[in-house]
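**Student:** got a structure for you, letters missing:
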C-alpha cells in the first residue's frame, strides 16, 4: 500500500490564510470578550470541515492557537472585572458603624501581581496577533507555516481523509 502525497492546489491558499484572519477580525469585534475569538475560529473551522486537508489543517491550527490564548485572556478579564466592581469591603467596627477599606486579597486590589499579569497577557496577545498576521500572509503565498507545539497537536487532530465533496 502506497501513501499518496498531498498536493496543495493554488486555490486552497486563500481559504487557509483566511483561517488566521478570522481570529484577527474577531479581535476587533470581541476585544473585551476572549471567547468571541474562539467562537469565530470554531465557526470558521466547522464551515470548512469538508474543505481540503490543507484548509482544514490551517483552520484547526488557528483554532488551537486561539484556544491556547483564551484562558490567559479570560483570567485577565475576570480579574479586571473583579477589581472594578468589588473594590471596597464594608466591615463593622467596634463602635457600631461601618467603615470601607480595601480587602487584602490578591484578586481584589490592583497589586503589582495584577500589573505583571496584565503586561504578560498583553505581550502574549501581541505576539499571537503578529504571528497570526505573518502566518496568514505566508499561507496565502503558498508557504506551509507550522507553529511550534500547536502544529503537532493539529497533526494528531486533523484527519488526512479527503472530505472535499468537489474533489475530482
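**Tutor:** In hand now; what should we look at? The structure displayed is predicted, hence computed values, not measured ones.

**Student:** going forward, measure contacts and count neighbours with C-alpha atoms only.
**Tutor:** OK.

**Student:** so for this protein, the centremost residue is which one?
**Tutor:** Nearest to the geometric centre of the chain sits residue 66, at 1.8 Å (Cα atoms, centre = their mean).

**Student:** here's the one I want to compare it with:
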C-alpha cells in the first residue's frame, strides 16, 4: 500500500516539514471535522493552495494528501447518507450495508495509520508513495 523511494536530491528541512504538514493537516482537522468529514478536505485543500508554488517535493505530497482526503470524503459520505436512510427512511439493515460499514471503518483506520506513517517518514525527508494516490500525484505534479 505504501512505498518509500529514494529521492534524487537532498530535501531541505523546511521542505520536509511542509510536506509532512500536508498529512498532519488532515489529522489536525479531525478534531473539528469528525462529524463533518468535509472539514478535513477543506483544510487539506487550503494547505494545498498555500503550497502550490512550492518545491516539487512539497507539492507532490500536498497533492497525494489531498487525493486521499477526497476519496475519504466520498466513501464516508456514502456511508453517512446510507445510515441516515436506514435510520429515518424505509431501508432496512442489509448484508450489503453491514459489509459497506465494515469496509468504511477499515478504510478509515488504514488511511489514518498511513497518514501518520507518511507524516513521520516525510518529515525525515523520505519520499512516501501511496498505492493509487502516488500514481495520480506523479501524473499531476511535474518534477
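**Tutor:** Yes, it's here. What you are looking at is a predicted structure, and each value in this text was computed from that prediction instead of being measured.

**Student:** which parts of the second structure are strands?
**Tutor:** 2-5, 127-130 (DSSP state E).

**Student:** quick revisit: not counting its neighbours along the chain, what's nearest the residue mapped onto the residue nearest to the centre of the first structure from the second structure?
**Tutor:** Per TM-score structural alignment, the equivalent position to residue 66 of the first structure in the second structure is residue 69. Spatial nearest neighbour of residue 69 of the second structure, excluding adjacent residues (Cα to Cα, 6 or more residues apart in numbering): residue 41 at 5.5 Å.

**Student:** so what's the one you found up against?
**Tutor:** For residue 41 of the second structure, the contacting residues are 26, 66, 69, 70, 73, by Cα atoms under 8 Å, 6 or more residues apart in numbering.

**Student:** residues of stretch 34-50 of the second structure that come out buried?
**Tutor:** Within stretch 34-50 of the second structure, the residues that count as buried by 16 or more other Cα atoms under 10 Å are 37, 38, 39, 40, 41, 42, 43, 44, 45, 47, 48.

**Student:** closest one of these to residue 88 of the second structure?
**Tutor:** Using Cα to Cα, residue 37 comes nearest to residue 88 of the second structure of those, at 21.1 Å.

**Student:** what's the spacing between the alignment partner in the first structure of the closest one and residue 146 of the first structure?
**Tutor:** Matched across to the first structure, residue 37 of the second structure falls on residue 34, judged by TM-score structural alignment. As defined by Cα to Cα, to the nearest Å, residue 34 of the first structure lies at a distance of 23 Å from residue 146 of the first structure.

**Student:** how about the helices in the second structure?
**Tutor:** Along the second structure, the stretches classed as helices by DSSP state H are 13-28, 30-33, 38-50, 56-88, 95-123, 133-140.

**Student:** deepest-packed of the ones you listed, please.
**Tutor:** Of all these, helix 13-28 has the most neighbours on average by mean count of other Cα atoms under 10 Å, namely a mean of 22.

**Student:** could you find the closest non-adjacent residue to whatever residue of the second structure lines up with residue 79 of the first structure?
**Tutor:** Aligning on TM-score structural alignment places residue 79 of the first structure opposite residue 82 in the second structure. In space, and not counting its chain neighbours, residue 82 of the second structure is closest to residue 97: 7.8 Å by Cα to Cα, 6+ apart.
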